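Undergrad: Pasting a predicted model and its sequence here:
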Amino acid sequence: MTVVRGRCDARFEAVRKAFEENFESRGELGAAVAVFAGGEPVVDLWGGWADAAGTREWERDTLVNVWSTTKGVTALVAHLLVEEGQLDLDAPVARYWPEFAAAGKEQLPVRHLLSHRAGLAGLREPLTVADLYDWESTVARLAATEPWWEPGSRSGYHAMTYGFLVGEVIRRVTGRTTGAYLRERVTGPLGIDFAIGLPESEDSRVAELVPPQRVEGSEQSAVFAQLHPAAIAALTNPVLSAADANTAEWRRAQLPALNGHGTARAVAALYGILTGAPIGPEGGPEGGPEGGPGLLGRDAVERVREGQGACTDLVLGAGFGGETEIALGCWLSGPRRSYGPNPRAFGHDGYGGSFGLADPETGISVGYVMNRMGPRIADDPRKMALIEALYASL
């Protein structure tokens, strides 16, 4: 039986139980979960193994790649720039990134990038994983390409391109990469253990990702045969694997949609900022960098979760569960209850199971990270068990 360590307020004992059950009956290898209420940590649990061989225990400070849970953090950076008056979500992307005006994209607004409605879910020319490490080349290709569908008409999950698109706007506005601006503006001052572009000095703390069980080839082929060409480009150009994410090249790169590394506590703290809560070092309720209120005001929190229209996502398709709605950088919980019973709670999942959750009404934020990947893009059973236990505790 896996020993779970950490602390958990008595009120949230159901969360501890669900976390333990993830190890006992849902295939967990190594993982951590953290919950903040009003910016104060009330759950901080971890357990299991940081490697497939079971030779390294998962520690309180173990880091792991969280895949697309990173997208919510990148959205946070964009919303901070909006809050500071440096970025207008309704302005054309080309105002900040002139080269982007090519191929009929002159008037495409920034909000379409955040809400996956830009029609730029993937590139048409074949890419390798190594190509993703070349920022300048990738953003130049995206600037030159034409949309797969009419921008704004519907969402189509920008699985890999999101980070380059939003990240290049951030770079044009601030002169810094997303990872550098995040470190200087948020994670450094607040002592939050999360990075986009991980320094080599932190490699010893990183958990090994273990790939999900492979889908049988014929079954996988049947699924992909039904997808829109943009979906195939979004999800398979290039094909990514746990092996890629375990390399030094991946960790060092700037991939603001894919390669954030952090603890569950860090994810909960960052998504806690999206609730408007004051977050201090290690997630304590100590205010912003200079004390006082949170980094985002009430209007900014409402802006983050401003729905852009429910639809069947063009990339993820009906098989994802029917209609969903993406706000400005995160998914709304909606009728699927992906982030609990509050339909206006929001968050983001990472491939394989990780997630961040923000619920401004309850003041709750959650971070969950793990290294044994499940096969789903979203709503992993381990996630849903934790969320159900959390809301049963409120």
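TA: It's in. Residues are numbered from 1 along each chain as shown.
Undergrad: CA only for contacts and neighbour counts going forward, please
TA: Fine.
Undergrad: Which parts of the stretch 101-250 of the chain are strands?
TA: Ranges of strands within the stretch 101-250 of the chain are 194-196, based on DSSP state E, counting those that start in this stretch.
Undergrad: okay, now the one to match up with it:
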Amino acid sequence: MTESNAVAGTVAEGLEPVREEFAAVAAEEGGDLAAQLVVYRNGAPIVDLWTGPELTGDTLLGAYSASKGAAHLVVALLVQEGALSLDERVAHYWPEFAVAGKQDITVRELLAHRAGLVGADEGFGIEELADDRIVAERLGAQRPYWRPGTAFGYHALVAAALSGEVVRRATGWTVQQHFTDRVRAPYAVDFHLGLPEEQEHRFRCAQPMLLTPERRAALVARASGPNSLTGIAFNRHHPRNPEVWELPNFRAVRANGTASFGGVASARGLARMYAAAIGAVDGVPPLLRPETAAAFAQIHSIGYDLVTREHKAFGAGFHVTGEYHPVLGQGAFGHSGAGGQQAFADPRNGLAYGYTRRRTPFPAAAAPENDRLIRALYAAVAAA
């Protein structure tokens, strides 16, 4: 590994272009970028970089929706073991769900954002939204916003509360318990679905995007009404709804490990988690068999997303990441986050990628610099 002058950390020999691209991204943000980038190849780290004030490689940041990736690795493991079936009805595991036209929704449809349960009619206070059991109970009694299976829309703040209730009903354990015991502990993954109080000193609060007049005008132009499907999915119709960028700053969210958005991780944790999903790490066998990873990475929903009003591609609980970054190998899967996070596994190339940043990008989604960093990575790996 070689030391970086522009940013802290190391890269394997031949991957200096990745360090240079990361340094260029930091320079373009005028010193405001606080971010981490980690890549594993065949179970070993090959990139470990960070930059910015109050940040080291061990700093923990909000994972936002990258938390869904952690939660749905648990679901994939349980399907692999036969404790769950993707084509079983949700109501088989969760009988109270079979009301208001939801009796035939399958686990597969739920994971693929096809259930129509993007939010609650009256919305959630932050204390309610942070509690997966409350979210699941409310949505389990509610009628869907579209006929299940006919369309899809990103269940942004609730997806893993719903799938997590299926896990709890089927196994008696929460998603958070499964993740801690079966993923985080055995693979030494620096990702917490439920941050212990004694680890709080490692966490750095998320920061809002820097709003120029142009960005402010663009946000106003992009805004949907609070009672629109988009508004309901992002809980904007509730009078005490916080901004999305604020979510990890609530201790209740971090402590509960709210499975849709409340994870706390370093980029080391993000990358190592996906490395462990597809290959051995430090002698521990891979979490998923290749056929399981391939089944969950298959496209389940693609096209116009009713919530984001954009072209999206989802597998079973994951993003089909190659649809967003075509340089990736077929079968890549993972999940991004609204704070700029990107994390995925690329089984064909043996790569696992984790990127996180402290300040929310514009727009709030996977940060645009990920495309540059990923391209630089794949070009360097091919040339090495």
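TA: Sure thing, it's come through. Owing to the predicted nature of the structure, the values given are computational and were not obtained by experimental measurement.
Undergrad: Can you calculate the TM-score here?
TA: After superposition, the two chains reach a TM-score (TM-score structural alignment, normalised by the length of the second structure) of 0.90; 371 aligned residues with a C-alpha RMSD of 2.2 Å.
Undergrad: separation between the residue most central in space within the first structure and Gly152 of the first structure?
TA: Nearest to the mean C-alpha position of the first structure, counting by C-alpha atoms, centre = their mean, stands Thr69 at 1.8 Å. Thr69 of the first structure is 23 Å from Gly152 of the first structure, where distance means C-alpha to C-alpha, to the nearest Å.
Undergrad: same deal with Glu28 of the first structure?
TA: To Gly152 of the first structure, Glu28 of the first structure is 39 Å away according to C-alpha to C-alpha.
Undergrad: which of these two has more neighbours?
TA: Glu28 (22 against 19; other C-alpha atoms under 10 Å).
Undergrad: and the nearest residue to the more buried one once chain neighbours are set aside, how many residues sit next to it?
TA: Nearest residue to Glu28 of the first structure, sequence neighbours excluded (C-alpha to C-alpha, 6 or more residues apart in numbering): Asn22, at 5.5 Å. Neighbours of Asn22 of the first structure under the rule other C-alpha under 10 Å: 21.
Undergrad: Mind telling me what element Asn22 of the first structure is part of?
TA: Assigned by DSSP states H and E, Asn22 of the first structure falls within helix 13-25.
Undergrad: If you count neighbours, what's buried in that helix?
TA: Glu13, Ala14, Val15, Arg16, Ala18, Phe19, Glu20, Glu21, Asn22, Phe23 (16 or more other C-alpha atoms under 10 Å).
Undergrad: For the first one, give me its contacts.
TA: Looking back up the chat, that one is Glu13 of the first structure. Residues counted as contacts of Glu13 of the first structure (C-alpha atoms under 8 Å, 6 or more residues apart in numbering) are Ser393.
Undergrad: Look up how far Thr2 of the first structure lies from it.
TA: 17 Å.
Undergrad: Show the residue spans covered by the strands in the stretch 251-384 of the second structure.
TA: 263-265, 301-304, 311-314, 333-334, 342-346, 351-357.
Undergrad: Mean neighbour count and distance to Pro186 of the second structure added to the ones you listed, as CSV?
TA: Below are the strands of the stretch 251-384 of the second structure laid out as CSV (neighbours: other C-alpha atoms under 10 Å; distance: least, C-alpha to C-alpha, whole Å):
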stretch, mean neighbour count, distance to Pro186 of the second structure
strand 263-265, 29, 16
strand 301-304, 17, 32
strand 311-314, 20, 28
strand 333-334, 30, 20
strand 342-346, 29, 18
strand 351-357, 30, 18
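Undergrad: how about TSV for those strands, with distance to Thr56 of the second structure added?
TA: Below are those laid out as TSV (distance: least, C-alpha to C-alpha, whole Å):
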stretch	distance to Thr56 of the second structure
strand 263-265	12
strand 301-304	37
strand 311-314	32
strand 333-334	24
strand 342-346	18
strand 351-357	12
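Undergrad: so which of those gets nearest Ala367 of the second structure?
TA: The closest of the strands of the stretch 251-384 of the second structure to Ala367 of the second structure is strand 342-346. By C-alpha to C-alpha, the value is 7.7 Å.
Undergrad: Report the angle between the closest one and strand 351-357.
TA: Here strand 342-346 of the second structure runs at an angle of 180 degrees relative to strand 351-357 (axes from the mean of the first three to the mean of the last three C-alpha atoms, to 10 degrees).
Undergrad: and strand 342-346 of the second structure, which stretch of the first structure?
TA: The alignment of strand 342-346 of the second structure onto the first structure (TM-score structural alignment) covers residues 355-359.
Undergrad: Give me the residues contacting that stretch.
TA: Against stretch 355-359 of the first structure from outside (C-alpha under 8 Å, 6+ apart): 66, 69, 72, 267-268, 271-272, 274-275, 339, 342, 344-349, 364-369, 383.
Undergrad: so what corresponds to Phe346 of the first structure in the second structure?
TA: Mapped onto the second structure by TM-score structural alignment, Phe346 of the first structure lines up with Phe333.
Undergrad: my bad, Glu106 of the first structure
TA: Under TM-score structural alignment, Glu106 of the first structure pairs with Gln103 in the second structure.
Undergrad: Need the nearest residue in space to its match, chain neighbours excluded.
TA: Ala91 (6.2 Å).
Undergrad: what about that neighbour, which helix or strand?
TA: Since the elements are taken from DSSP H and E, Ala91 of the second structure ends up inside helix 90-93.
Undergrad: any idea where the helices of the stretch 251-394 of the first structure begin and end?
TA: Assigned helices in the stretch 251-394 of the first structure, in chain order: 264-273, 298-304, 381-393 (criterion: DSSP state H, counting those that start in this stretch).
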